[in-house]
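Asks: just coords:
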């Protein structure tokens, strides 16, 4: 395994099964198909083992994930700095309670926006709108345009 300054990851892909999905993924897909549609499932991931740019499946294969969960994991799997954030109980409680920030923001929300996001906001922009994902970001952008005009 190759070591990086922030996390470890395999030095190359590891393929342990003759096919992907392997037998464990195939069995899990069969189990899941009794309660949910599984037509899009490629394999079952082992997120505890996944590291850096490599996603591990339940069969022990380590695959280079060039999409990193549709770019929602840009720092790689199990990045230690991100994992460390959840050692802070207030951050953990925020994630567990999933606040509706537009309706019931937590008492620390104004300070977090100012101390974290405003530091990286594009020059000249002094307002922030947070969104949960890319789809809702696009939807909100269109709503904002319609409200503006």
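Replies: Thanks, I have the structure now. In this text the structure is predicted, and so the values were computed from the model without any measurement. Numbering: from 1, shown residues only.

Asks: From now on I want contacts and neighbour counts done on CA atoms only, so please keep to that.
Replies: Fine.

Asks: for this protein, which helix is longest?
Replies: helix 134-148 (DSSP state H).

Asks: Give the buried residues for it.
Replies: Buried residues in helix 134-148, counting neighbours by 16 or more other C-alpha atoms under 10 Å, are absent.

Asks: Quick check: residue 109 vs residue 62, distance?
Replies: Noted for residue 109: a distance of 38 Å to residue 62, by C-alpha to C-alpha, to the nearest Å.

Asks: what's the answer for residue 135, then?
Replies: In terms of C-alpha to C-alpha, residue 135 sits 29 Å off from residue 62.

Asks: Likewise for residue 29?
Replies: Noted for residue 29: a distance of 19 Å to residue 62, by C-alpha to C-alpha.

Asks: Among those two, which residue is more densely surrounded?
Replies: Neighbour count, other C-alpha atoms under 10 Å: between residue 29 and residue 62, residue 62 has more, with 24 against 20.

Asks: and the comparison structure, right after this:
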């Protein structure tokens, strides 16, 4: 039984591919995403794994992570929003994951992720940013840097 589980775990590990994710961040964002990776297998949706660091001296009650998927021409293909970890302590870091239910992903698609809103503990006010505009501008810039085939 133990050997069978080990073989299953090994086959899952070997079948998993890892993709890069660019961070898109507003200049005044209270949360920074780091160590982002997309893990995927042939028969399951991709999963974003990330570390979120509170850049402020205040505890954050909650924050929201947005993932953008761009096609090879730099056009937005999909977007997914999900709550990040609750209660991010002042200057603290937590790791989390997000299943991306965004449809078919092509090998030439690119990913960007960032925090688009956060709420300080004990406050009703939210910090917000328009990450979509920042992500689309970054996608256009990255296209201009790619060599022409």
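Replies: Noted; the coordinates are in hand. Since this is a predicted model, take the numbers as computed values, not measurements.

Asks: Quantify their similarity with the TM-score.
Replies: The TM-score (TM-score structural alignment, normalised by the length of the first structure) is 0.23; 51 aligned residues with a C-alpha RMSD of 4.1 Å.

Asks: How many residues are close by residue 99 of the second structure?
Replies: By other C-alpha under 10 Å, neighbour count at residue 99 of the second structure equals 16.

Asks: Spatially nearest residue to it (excluding sequence neighbours)?
Replies: The shortest distance from residue 99 of the second structure to any non-neighbouring residue, by C-alpha to C-alpha, 6 or more residues apart in numbering, is to residue 47 (4.4 Å).

Asks: does residue 36 of the second structure belong to a helix or a strand, and which?
Replies: strand 31-41 (DSSP states H and E).

Asks: Give the helix, strand or coil label for residue 135 of the second structure.
Replies: Recorded secondary structure, residue 135 of the second structure: helix (DSSP: H, G, I helix; E, B strand; the rest coil).

Asks: number of nearby residues for it?
Replies: Neighbours of residue 135 of the second structure under the rule other C-alpha under 10 Å: 25.

Asks: measure it to residue 10 of the second structure for me?
Replies: Going from residue 135 of the second structure to residue 10 of the second structure by C-alpha to C-alpha gives 36 Å.

Asks: can you check residue 3 of the second structure too?
Replies: Between residue 3 of the second structure and residue 10 of the second structure the computed distance is 10 Å (C-alpha to C-alpha).

Asks: More neighbours: which of those two?
Replies: residue 10 (11 against 8).

Asks: Just after the helix or strand harbouring that one, pick out the following helix or strand.
Replies: Here residue 10 of the second structure, judged by DSSP H and E, is contained in helix 2-15. For helix 2-15 of the second structure, the following helix or strand on the C-terminal side (DSSP H and E) is strand 17-19.
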